[in-house]
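*Asks:* missing the sequence, but the structure's below:
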């Protein structure tokens, strides 16, 4: 049915007359103009117009067709400009996921890249550039890699370019896609491994920070406890007097008291000259180092250090000096012996010449001498 009324007609006036000619191909021209009345909507503008036509208009199809188009002109086709068509051409894109798949075109299954080539050529013809190479490189650059690798970059026309796309071997494209898929899997595995490594590194850093904090706190607590235990140089060693130790190192065992004359003579006796370094002296020094091993700054270590001091004072009651024959216990709070430490305070951050430690925190003079001796000999 044709109504000649916008909103009701499903075909244009031109297509309507084409359908009439097809239906009544064997009828005469006058018969066609008569039969057309049966295809006009009742009381529609088209039927009213038809009823008002003169007989001469209906005698020939050409005359009737001309009058019909005057009354019901077919819609004018909107023609796109070249720039608009080229813009669509440049935006055309074939996805990698579409390669190797079939699509419907005109009721027939065709390869996706073939249908894409047909579309490109259609747009190139609409833009009037099918015989030129204008914009070809831009479209080629956007092709999926497996397809682009098989298309030359030297085509001189869109016709040749689209033909080369159609002729690409589908099996070769599928093989290239499989290789790309495998490479992508490897990349993903590497990316996952990298992320896992970063996660593990972050966890290790967190653990390191936590352990460092706990160690710092434990060290501070132990230092405070050791300070509370008054690990200071005994008065008798700091002042060079002959009185016996009773508080500084916590040694409470009784020590035999010497007569004043003997002690005074010992205190003022000059030190003997340094012994020349020999293998015998080095061996004897190592034996004394083993006799008084350095104890850790722990409660157990401090207790053992006090026991060493007690044994040393009992073994050498008439002297307050250390020598190459006596050795001397090492303070737990100080650095290990023969490690480049300061002989004066026991710290490893400087040498004796740069030491500014106050007397209260300095090592006992016998230990200072013993550390220097060991450093020189061993």
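*Replies:* That came through, no problem. Predicted model only: the values in this text are computed from it and were never measured.

*Asks:* from here on, contacts and neighbour counts on C-alpha atoms
*Replies:* Noted.

*Asks:* which element follows the helix or strand hosting residue 282 toward the C-terminus?
*Replies:* Following DSSP states H and E, one finds residue 282 within helix 279-291. Next in sequence after helix 279-291, counting helices and strands by DSSP H and E, comes helix 299-315.

*Asks:* just the angle between that next one and helix 279-291, please?
*Replies:* 130 degrees (axes from the mean of the first three to the mean of the last three CA atoms, to 10 degrees).

*Asks:* identify each buried residue in the next helix or strand after helix 299-315, please.
*Replies:* With elements assigned by DSSP H and E, the helix or strand that comes after helix 299-315 is helix 365-377. Under the neighbour-count criterion of 16 or more other CA atoms under 10 Å, helix 365-377 has 365, 366, 367, 368, 369, 370, 371, 372, 373, 374, 377 buried.

*Asks:* so which elements touch the helix holding residue 282?
*Replies:* helix 365-377 (3 or more CA pairs under 8 Å, 6 or more residues apart in numbering; DSSP states H and E).

*Asks:* thinking again about what came up before, name the nearest of the buried residues of helix 365-377 relative to residue 224.
*Replies:* residue 367 (23.0 Å; CA to CA).

*Asks:* separation between the closest one and residue 374?
*Replies:* The gap separating residue 367 from residue 374 is 10 Å, by CA to CA, to the nearest Å.

*Asks:* okay, and residue 199 sits in which element?
*Replies:* Going by DSSP H and E, residue 199 is part of helix 170-228.

*Asks:* wait, I meant residue 109
*Replies:* Here residue 109 is assigned to strand 108-111, by DSSP H and E.

*Asks:* which parts of the next helix or strand after that strand are buried?
*Replies:* For strand 108-111, the following helix or strand on the C-terminal side (DSSP H and E) is helix 112-127. For helix 112-127, a neighbour-count test (16+ other CA under 10 Å) marks 112-118, 120-124, 126-127 as buried.

*Asks:* possible to save these as JSON lines with distance to residue 165?
*Replies:* Shown next, in JSON lines, are the buried residues of helix 112-127 (distance: CA to CA, whole Å):
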{"residue": "112", "distance to residue 165": "11"}
{"residue": "113", "distance to residue 165": "7"}
{"residue": "114", "distance to residue 165": "7"}
{"residue": "115", "distance to residue 165": "10"}
{"residue": "116", "distance to residue 165": "9"}
{"residue": "117", "distance to residue 165": "6"}
{"residue": "118", "distance to residue 165": "9"}
{"residue": "120", "distance to residue 165": "10"}
{"residue": "121", "distance to residue 165": "11"}
{"residue": "122", "distance to residue 165": "14"}
{"residue": "123", "distance to residue 165": "15"}
{"residue": "124", "distance to residue 165": "15"}
{"residue": "126", "distance to residue 165": "19"}
{"residue": "127", "distance to residue 165": "20"}
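
*Asks:* next up, a structure to set beside the first:
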């Protein structure tokens, strides 16, 4: 009750003063705890909680007798002097900005937190804070962007595509602390790998430690006028293994129909959500193929995915009539997959692309998601030579 509270009401907006409407509520709670409080006692209890020589006391003393004869009259005058301000209503844009700014503290993952006297975990507390922010994103459009900002251990444990915030936040709350600790430990090991790879010689040392000798393929013969073939360093994982891995992980290639386009769009969203926009496609994470294009093993143009031409002529000049028809990750993936198919299936019949030259990076690449090293063929260039390469 106000009369028993040492804190007084000043009414001038100073730091630490009561909010006027919280003050009124406190006074009225005091009335409830006492039985048969008269109107005069209510007014007196109110006046005794006003700070001496304050703006609030000066206002009270200046009221006419009838304005403070009853509690109803006094409360009415109080609300005129200190009217309630309308709350600021956040727009959908305001909430979206707050959603993108809400960070899940990676350093606190897996540790118990004490929030309002209740033990919880960082990922559960994050979901609690996110819940009131996502109410206006009814279609879940921001889920992929928000998910991308989560720490890698949490992203790895929340798989699949979500269009509903309730399901997405519940999936985060349901993360097992044991599984999360395992992912955190895995992330620490990956970062140790990254730190070691900063040394100029570290990639080669690590690659040699993991390297195995691949069985040499049978020598190929070419006509005297045939092209000169440049040798490519063998990948640290053998080509047959890479081919088997690729064919096992290939996503469905959808037809160019309305349903196919919708399914393809979902594949692209899921790919970016799982691996990020900058992820290098490979046999462990093959990029979805555009509906209506040719399969990877059909010898189609890498730039547009269609038959009848190649991406570049013998001099390296672009010849594809629609060189930007496919997304850049798909063009890169078709190049890498073409290399794997050519060396993984050496006895395939000739295809329309008569010559394919490969230029490779001599340094191994460490793939964080598969804990493996590869020598990637970044540019598998198509061009016409002087005869069939097979």
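*Replies:* Noted; the coordinates are in hand. Because the structure is predicted, anything quoted here is derived from the model rather than measured.

*Asks:* please state their TM-score.
*Replies:* Here the TM-score for the pair of chains, by TM-score structural alignment, normalised by the length of structure 1, is 0.47; 195 aligned residues with a CA RMSD of 2.6 Å.

*Asks:* one step back: which two among the buried residues of helix 112-127 of structure 1 are spaced furthest apart?
*Replies:* 112 and 127 (22.8 Å).

*Asks:* re earlier: show me what counts as buried in the helix holding residue 282 of structure 1.
*Replies:* By neighbour count with 16+ other CA under 10 Å, helix 279-291 of structure 1 contains the buried residues 281, 284, 285, 288, 289.

*Asks:* now residue 23 of structure 2: which helix or strand?
*Replies:* Per DSSP H and E: helix 20-32 holds residue 23 of structure 2.

*Asks:* equivalent analysis for residue 67 of structure 1, please.
*Replies:* Element membership for residue 67 of structure 1, per DSSP H and E: helix 61-71.

*Asks:* so which elements touch that helix?
*Replies:* helix 13-23, helix 29-35.

*Asks:* what angle separates that helix from helix 13-23?
*Replies:* Going by the same axes, to 10 degrees, helix 61-71 of structure 1 makes 150 degrees with helix 13-23.

*Asks:* next SSE downstream of helix 61-71 of structure 1?
*Replies:* Assignment by DSSP H and E places the next element after helix 61-71 of structure 1 at helix 82-91.

*Asks:* could you pull out the buried residues of that next one?
*Replies:* 85, 86, 89, 90.

*Asks:* can you count the residues close to the closest residue to the last one other than its chain neighbours?
*Replies:* Nearest residue to residue 90 of structure 1, sequence neighbours excluded (CA to CA, 6 or more residues apart in numbering): residue 139, at 5.9 Å. The tally of other residues near residue 139 of structure 1 (other CA atoms under 10 Å) stands at 16.

*Asks:* would you verify that residue 139 of structure 1 is located in a strand?
*Replies:* No: if the criterion is DSSP: H, G, I helix; E, B strand; the rest coil, then residue 139 of structure 1 is helix and not within a strand.

*Asks:* distance check, it against residue 67 of structure 1.
*Replies:* Residue 139 of structure 1 is 48 Å from residue 67 of structure 1, by CA to CA.

*Asks:* can I assume residue 113 of structure 2 sits in a helix?
*Replies:* No: with three-state DSSP as the criterion, residue 113 of structure 2 is strand rather than part of a helix.

*Asks:* burial count for it?
*Replies:* Neighbour tally, residue 113 of structure 2, other CA under 10 Å: 16.

*Asks:* again, but for the one 10 residues further on
*Replies:* Here the neighbour count serves as a burial measure; for residue 123 of structure 2 (other CA under 10 Å) it reads 26.

*Asks:* do the same with residue 108 of structure 1
*Replies:* Neighbour tally, residue 108 of structure 1, other CA under 10 Å: 8.

*Asks:* distance check, the residue nearest to residue 90 of structure 1 against residue 117 of structure 1.
*Replies:* 11 Å.

*Asks:* check residue 284 of structure 1 too.
*Replies:* For residue 284 of structure 1, the distance to residue 117 of structure 1 - CA to CA - is 96 Å.

*Asks:* rewinding a little: who does the helix holding residue 199 of structure 1 touch, helix- and strand-wise?
*Replies:* helix 145-148.

*Asks:* quick one: name whatever helix or strand follows the helix it packs on.
*Replies:* helix 158-166.

*Asks:* buried sites along that next one?
*Replies:* 158, 159, 160, 161, 162, 164, 165, 166.

*Asks:* setting the sequence-adjacent residues aside, check what's closest to the last one.
*Replies:* Excluding the flanking residues, the one nearest residue 166 of structure 1 by CA to CA, 6+ apart is residue 114, at 4.8 Å.

*Asks:* pretty sure the one you found sits against residue 170.
*Replies:* No: taking CA atoms under 8 Å as the definition, residue 114 of structure 1 is not a contact partner of residue 170, at 10.0 Å.

*Asks:* gap between the closest residue to residue 117 of structure 1 other than its chain neighbours and residue 104 of structure 1?
*Replies:* Excluding the flanking residues, the one nearest residue 117 of structure 1 by CA to CA, 6+ apart is residue 162, at 4.9 Å. Per CA to CA, residue 162 of structure 1 is found 19 Å from residue 104 of structure 1.

*Asks:* with residue 48 of structure 1 instead?
*Replies:* Residue 48 of structure 1 is 44 Å from residue 104 of structure 1, by CA to CA.

*Asks:* of the two, which one has the most company?
*Replies:* Remark: of residue 48 of structure 1 and residue 104, residue 48 carries more neighbours, 15 against 11, as counted by other CA under 10 Å.

*Asks:* quick one: which helix or strand includes the more buried one?
*Replies:* Residue 48 of structure 1 belongs to helix 45-51, assigned by DSSP H and E.

*Asks:* for that helix, name the packing helices and strands.
*Replies:* With 3+ CA pairs under 8 Å, 6+ apart as the test, helix 45-51 of structure 1 has no helix or strand packed against it.

*Asks:* in that helix, what's buried?
*Replies:* Buried, per 16+ other CA under 10 Å, within helix 45-51 of structure 1: 45, 46, 47, 50.

*Asks:* many thanks, we can stop here.
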